[in-house]
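Asker: okay, predicted coordinates and the sequence, questions at the end:
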Amino acid sequence: MEMRPLGKMTSALGLWIIIVLLLFGHATESSAHEPSSSALAQEQMHLHSVNFNIATTVSAQVDTKTIFSCYTYSVKNLIMAAWEILPRDKIPCIMAYRSDKNETKEINCTNERITWESRPDWNFTLQIDPVTIDDDGFYTCVLSAPDGNFQYVYQLSVLVPPEITLSMDGNGTTICEASAGKPAAQISWVSEGYCFSVNETHGNRTVTVKSICHWNGLNETKVTCFISHLTGNKTLSIELLPSCLNHSTLSSFYTSLCVPLSLITIVGVILIWKAICHRIYKFQRTRSIPNINTKEEEFYVNYMKSIYYGNESMN
């Protein structure tokens, strides 16, 4: 990493070093000479005017661990090392180490997740474990030595993966939603339909993105939603309902379906009518023809009776 001499920095860095010196009572250890809390607060407010254009941007995903290294080469005869932590919308915190006394001190540091990675007499690396969305901000390391004072600035951007959903309402409108992501997710579709997007920014700086689409007039049966985000990309697919299909296509389909159905209905009616007529004709014909077999049977019965009764009279 590049180290920058104090002579090329703003005067605010000088105020920063003064605060560190006051923290350790460099002039005297007597409490009578310690600065008041209000004086320290005023000194810290000046630190917000530091030019952070030279800051190195670092991204870390929420609920992971991240570290900030203070330097990459040895600083000879180090006097002190300190971290100034400027979270977004929060009070600055200072963590400092003085080498000649081998002691550390802190001011306004209440976040137990932000600590030295190891013993500061071994390593000046700062760690955050785990990272939360409130850790967005600037992290400045300052080293003080006889040959100069140096600083390095990090700007931390916390990434939050969005929650992804894909749904469809009863009208065939499809909604692809990336909820509470940081930064805002990017949404695209295959195949493309008639779409528009709505973004909602929440109080914790996360953003919900909704892409609302419909495919009326397009011959699509399945569509895919692509969600692009710094924490990873995702895809979701959904089958379109029949109401999403082309209206003219449906009309043609219904028309082509009605023609054969009509023909089948007409033929069915004709066949049924013919069957009824045939049964009526057969019934009437049966009634008009005398039953010959019945008459023969009656004749035979009468003949047998005459023979029987004739025999009886002879006896």
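Answerer: That came through fine.

Asker: alpha carbons only for contacts and neighbour counts from here, please
Answerer: Fine.

Asker: same for the helix or strand hosting Thr265, what does it pack against?
Answerer: Secondary structure assignment for Thr265, by DSSP states H and E: helix 247-288. Contacting helix 247-288 under the criterion 3 or more C-alpha pairs under 8 Å, 6 or more residues apart in numbering; DSSP states H and E is no other helix or strand.

Asker: list the contacts of Asn149.
Answerer: The contact partners of Asn149, by C-alpha atoms under 8 Å, 6 or more residues apart in numbering, come to Arg4, Pro5, Leu6, Val142, Leu143.

Asker: will you turn those residues into JSON lines that also has neighbour count?
Answerer: What follows is those, written out as JSON lines (neighbours: other C-alpha atoms under 10 Å):
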{"residue": "Arg4", "neighbour count": "14"}
{"residue": "Pro5", "neighbour count": "12"}
{"residue": "Leu6", "neighbour count": "17"}
{"residue": "Val142", "neighbour count": "24"}
{"residue": "Leu143", "neighbour count": "25"}
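
Asker: mind putting those in a markdown table, distance to Arg88 included?
Answerer: Below are the contacts of Asn149 laid out as a markdown table (distance: C-alpha to C-alpha, whole Å):
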| residue | distance to Arg88 |
| --- | --- |
| Arg4 | 25 |
| Pro5 | 27 |
| Leu6 | 25 |
| Val142 | 20 |
| Leu143 | 24 |
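
Asker: out of those, which sit inside strands?
Answerer: Arg4, Pro5, Val142, Leu143 (DSSP state E).

Asker: out of these, who's nearest Leu159?
Answerer: Val142 (26.4 Å; C-alpha to C-alpha).

Asker: I'd say that closest one and Ala81 touch.
Answerer: Yes - if you go by C-alpha atoms under 8 Å, Val142 and Ala81 touch, sitting 5.8 Å apart.

Asker: how many neighbours does Ala81 have?
Answerer: Residues near Ala81, counting by other C-alpha atoms under 10 Å, number 25.

Asker: what about it, which helix or strand?
Answerer: Assigned by DSSP H and E, Ala81 falls in strand 80-87.

Asker: whichever helix or strand comes after that strand - contacts with which helices or strands?
Answerer: Counting by DSSP H and E, the next helix or strand C-terminal to strand 80-87 is strand 93-98. Judged by 3+ C-alpha pairs under 8 Å, 6+ apart, strand 93-98 is in contact with strand 80-87, strand 103-107.

Asker: structure B:
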Amino acid sequence: MSLSGKFVDSIERVGWNKRVSVTVGNSSVLTCPPKSNRTMVTWKISPRVGGPCTLGYRTDQNKTDRTNCSDSMNWKFRPDQDPALEIRQVEIAHEGNYICEVVSTEGNFHTTYHLTVLVPPRLTLYCDDHGNPVCEAVAGKPAARISWVLESSFTPREEGHDNGTVTVVSKFTAYSSNVTNTTCFVSHPAGNQSNSIVCRPSENSFILHASIILCFLSVFTFMAVIYYFKLHGSRYSRQKACRDDTMEVEPYTTYVQKENIIYNSVSDLTVGQSLPQGLSSAT
């Protein structure tokens, strides 16, 4: 059994089953079991998108037949000589199962192909608003893998599309602020790609960081002022309370002192009047 490697990117043979990977836009040729004395050959195609189709050939009538097959799928050569199937300009819609059934005098034989269509991603590399490099592997199938040549901490983000392709986005975060030139490397079964870029911190990023620092300092200053007035306000309240207590005690003390003076004066006067003539109170 032979297979034209010029049209097929890779093949993995598993018994009578084969896995074929083809890059979108290329052509692929699938062959049937190489049996002699073929009496009938039938291709049964079940694409992932759209309905099934068949291509058939009968040797006794030298007649071909096709049902629901697009113009992009046809016999590669004359089916009486080589019943290989050719898929021209492979698209994602061609992905699916392809079965070739051969009826010969030796018996019935078949080969099944599982066709996978590869879509190389479009590499996009740019600097975001903060001066960080961002690498995108756009609309690849399967999803690409992104890595950076320099050491980085990054978490890729994937976004699936309706046609089965996937966009992978990775933002570069350098461990050192001195790093300016960065290289993005995209790995994919359809081929690897790389690109480099130089990003510098933008003015908006500087203004944002400065604003954050000023805001933090303002909040810190405001809290310090509140604490200062709260602390000194408490001391002032205690001092005022002490003065109020003193003012309340002083009138009472003055009153008691006056009462004592009056009392002493009256006592001296009373004692002087009670003594006999010729005697005076001792001082």
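Answerer: In hand now; what should we look at? Computed from a predicted structure; not experimentally measured.

Asker: and the TM-score between these chains?
Answerer: The TM-score (TM-score structural alignment, normalised by the length of the second structure) is 0.64; 193 aligned residues with a C-alpha RMSD of 2.2 Å.

Asker: where in the second structure does the strand holding Ala81 of the first structure align, residue-wise?
Answerer: Using TM-score structural alignment, strand 80-87 of the first structure lines up with residues 40-47 of the second structure.

Asker: next, the mean deviation of that stretch compared to the first structure.
Answerer: Following superposition, stretch 40-47 of the second structure is found to deviate from the first structure by 0.5 Å on average (mean C-alpha distance after the TM-score superposition for the first structure).

Asker: what lies in contact with that stretch?
Answerer: Contacts of stretch 40-47 of the second structure (C-alpha under 8 Å, 6+ apart): 52-59, 83, 85, 93-104.

Asker: repeat that with 7 Å
Answerer: 52-59, 93-103 (C-alpha atoms under 7 Å, 6 or more residues apart in numbering).

Asker: what of stretch 164-176 of the second structure?
Answerer: 132-144, 146, 152-160.

Asker: out of those, which sit inside strands?
Answerer: Here DSSP E is the test, and the contacts of stretch 164-176 of the second structure give 133-140, 146, 157-160 as lying in strands.

Asker: quick check on those: which are buried?
Answerer: Using 16 or more other C-alpha atoms under 10 Å as the burial test, those include Pro133, Val134, Cys135, Glu136, Ala137, Val138, Ala139, Gly140, Ile146, Glu158 as buried.

Asker: switch those residues over to JSON lines; also include distance to Ser72 of the second structure.
Answerer: Shown next, in JSON lines, are those (distance: C-alpha to C-alpha, whole Å):
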{"residue": "Pro133", "distance to Ser72 of the second structure": "42"}
{"residue": "Val134", "distance to Ser72 of the second structure": "39"}
{"residue": "Cys135", "distance to Ser72 of the second structure": "35"}
{"residue": "Glu136", "distance to Ser72 of the second structure": "32"}
{"residue": "Ala137", "distance to Ser72 of the second structure": "29"}
{"residue": "Val138", "distance to Ser72 of the second structure": "27"}
{"residue": "Ala139", "distance to Ser72 of the second structure": "23"}
{"residue": "Gly140", "distance to Ser72 of the second structure": "23"}
{"residue": "Ile146", "distance to Ser72 of the second structure": "34"}
{"residue": "Glu158", "distance to Ser72 of the second structure": "32"}
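
Asker: need the max-distance pair from those.
Answerer: Once C-alpha to C-alpha is applied, these give Pro133 and Gly140 as the farthest pair, at 20.2 Å.

Asker: which bit of the second structure covers stretch 131-149 of the first structure?
Answerer: Against the second structure, stretch 131-149 of the first structure falls on residues 90-108 (TM-score structural alignment).

Asker: hmm, back to that, among the helices and strands packed on strand 93-98 of the first structure, which comes closest to Ser59 of the first structure?
Answerer: Ser59 of the first structure sits nearest to strand 80-87 of all these, at 14.4 Å, using C-alpha to C-alpha.

Asker: the inter-axis angle of that closest one versus strand 103-107?
Answerer: 20 degrees (axes from the mean of the first three to the mean of the last three C-alpha atoms, to 10 degrees).

Asker: how about residues contacting stretch 75-82 of the second structure?
Answerer: So stretch 75-82 of the second structure is contacted by Tyr57, Thr59, Pro83, Ala84, Leu85, Glu86 (C-alpha under 7 Å, 6+ apart).

Asker: mind checking how far the first one is from Ser147 of the second structure?
Answerer: So that's Tyr57 of the second structure. Distance, Tyr57 of the second structure to Ser147 of the second structure, by C-alpha to C-alpha, to the nearest Å: 50 Å.

Asker: more neighbours, those two?
Answerer: Tyr57 (21 against 18).

Asker: you'd agree the more buried one is up against Asn74?
Answerer: No - taking C-alpha atoms under 7 Å as the definition, Tyr57 of the second structure is not a contact partner of Asn74, at 11.9 Å.

Asker: before we move on, back to that, and the contacts of Asn149 of the first structure, which is closest to His278 of the first structure?
Answerer: Out of the contacts of Asn149 of the first structure, the member with the shortest distance to His278 of the first structure (by C-alpha to C-alpha) is Val142, at 110.7 Å.
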